[in-house]
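**Student:** with the sequence up front, the predicted model follows.
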Amino acid sequence: MDDDALYASRLELVDFLIEALHDVPDEAFVERLLSGEFRTPEGEVNEPLDHGFAELRAFVAENEGRDPGAVHDDVEREYTRVFVGPRPPVVAHETYYRDDTDFMGEGLADVEASYGAAGWSPPEDYPEENDFVAVELAFLRHLIDRQRAGAEEAVGFERVFLEEHALRWVEPFTTELREQTDSRLYVAVAGIYEGLLAFEDELVAQLG
């Protein structure tokens, strides 16, 4: 895979996860999934990514022929039940899963400091605090974009962010998501998120 294709694949995975996690996915997202527009590789990448891709293909297969609007309604209900509540079983925030800081405590400032060090500000339209999973994914996307543009320092920023933040809570978060969701889509999301971070960690170690 050449560099352009690799960057495109990395960004496509991050964009998929942002759309699936930042809020209730819209109907257009569901339609793209059902149409096969989001392509999954057939070869092996790493175990969680491979499992996530398999679950995503299974989700598409089990909804084949259904009205996309009805599938979207199912996804909306599941996202709301799992992440919104009134008592959500999954709280997709770094500081919720970290043992070394209080939920929404000083650890939140540490996350924001990582963003500021790289000269990045979170999007204002995200409905959650800045340690929310989709905000961290948006930061990761920013760093990959900068790497594609030739900013070598973005590799270092990504390596530090993965080590000090994203990788510190991905396993308990994805484990809980798999346990709590009734949807193959969010089982897929758990695997793809975990596998993407593992892939990025290995990649930036090589680049660094």
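**Tutor:** That came through, no problem.

**Student:** only C-alpha atoms from now on, for both contacts and neighbour counts.
**Tutor:** Will do.

**Student:** near the closest residue to Glu44 other than its chain neighbours, how many other residues are there?
**Tutor:** With Cα to Cα, 6 or more residues apart in numbering as the criterion, Glu44 has its nearest non-adjacent residue at 6.1 Å, and that residue is Asp50. Other residues lying near Asp50 total 20 when counted by other Cα atoms under 10 Å.

**Student:** now Asp50: how far from Asp201?
**Tutor:** Distance check for Asp50 against Asp201: by Cα to Cα, to the nearest Å, it reads 17 Å.

**Student:** try Glu136
**Tutor:** Per Cα to Cα, Glu136 is found 15 Å from Asp201.

**Student:** got another one to weigh against that:
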Amino acid sequence: MLTNDRIETVEHPNLSHETQLRGLAKIRPLLEARIFAYDILRRSFLEEPSHEFLKLLSKDNLIGSFPFSEEEGEIQEGIRQVHSDLMQYESVGETIYNRLHWDYTRLFIGPYELQAPAWESAYLNKERLLFQEETLKVRLAYLKYAFLPKHFQHEADDHLGLELDFMYKLSVMVLEKYEKNEHELLDILENQKRFLQEHLLRWVPEFQQNVCQHSDTEFYRGMSRILHGFLRLDLEALAELLDIEGIGLKTN
């Protein structure tokens, strides 16, 4: 899987959350797939893509194995778009690399008017200001798990990349609790569901529309579609996980 410190590839087949939720014995593949998905998404939006990241995505069409793609047309379309730019990267690497960096800067950083702000408060705050009440609510969710974002106090907590990083960290915790048969995983799953409902899914739909309208690259148009499609399906997956009898209970 992808990590902050190093990148390591693991095969993740296309997973249907419906088929993966048939009994406790089949939960692990879904939990691993959620980690895989959030890891790709957080790295896609937290900062400009590195050569290392682009090479990983293009290697063996790794992006094509993104979870839930077989059952969600929006994810399928996003994969197709991302793949088209990755194919160019394999032939004209530096050119597409520079295009992606400029597109990321123009969309999410500046110096001109941002076409697709990557902060929750820019969509939920009437004045579209940063470091407002929305940011503080996100920070409280982070503090419950002692999650301290990179560049704390210099980058607003409600940046998309940080919110996705938080979901990634919690997904890793869920798998660890599941492997140890610890019932605390129920609280983590419930908090992930709540974070999707109260935060990410309240503003990502508009963010995705902005990216698709203003991006100059298929990569970011596609990634925004993958993001939107996956978050909607992950909410369904979390609801089904929480409904499984016996999950999080000691079995030995």
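**Tutor:** Alright, I've got the coordinates. Please read these numbers as outputs of a predicted model, since none were measured by experiment.

**Student:** any idea what the TM-score is?
**Tutor:** Scored against TM-score structural alignment, normalised by the length of structure 1, the superposed chains reach a TM-score of 0.89; 207 aligned residues with a Cα RMSD of 2.2 Å.

**Student:** between Glu136 and Asp201 of structure 1, which one's more packed in?
**Tutor:** Legend: neighbour count by other Cα under 10 Å for Glu136 of structure 1 and Asp201, higher for Glu136 (23 against 18).

**Student:** and Ala28 of structure 1, what is it in contact with?
**Tutor:** Under the criterion of Cα atoms under 8 Å, 6 or more residues apart in numbering, Ala28 of structure 1 has no neighbours.

**Student:** and it, what's its match in structure 2?
**Tutor:** Counting by TM-score structural alignment, Ala28 of structure 1 corresponds to Glu52 in structure 2.

**Student:** distance from the helix or strand harbouring its match to structure 1 after superposition?
**Tutor:** Per DSSP states H and E: Glu52 of structure 2 is located in helix 51-58. The superposed helix 51-58 of structure 2 is, by mean Cα distance after the TM-score superposition for structure 1, a mean 1.8 Å from where its aligned residues fall in structure 1.

**Student:** which residues touch the next helix or strand after that helix?
**Tutor:** The helix or strand immediately downstream of helix 51-58 of structure 2 is helix 73-91, counting by DSSP H and E. Contact partners of helix 73-91 of structure 2, identified using Cα under 8 Å, 6+ apart, comprise 54, 57-58, 61, 63-64, 66, 68-70, 95-97, 217-230.

**Student:** select only the buried ones of those residues in PyMOL?
**Tutor:** Selecting just the buried residues from these in PyMOL takes one command, with 16 or more other Cα atoms under 10 Å as the test:
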select buried, resi 54+57+58+63+64+66+68+69+96+97+217+218+219+220+221+222+223+224+225+226+227+228+229+230
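
**Student:** mean per-residue distance, the host helix or strand of Glu19 of structure 1 versus structure 2.
**Tutor:** Per DSSP H and E: Glu19 of structure 1 is located in helix 3-21. Mean deviation of helix 3-21 of structure 1 relative to structure 2 after superposition (mean Cα distance after the TM-score superposition for structure 1): 2.0 Å.

**Student:** what distance separates that helix from the centre of its chain?
**Tutor:** Centroid displacement of helix 3-21 of structure 1 relative to its chain, using Cα atoms, centre = their mean, to the nearest Å, is 9 Å.
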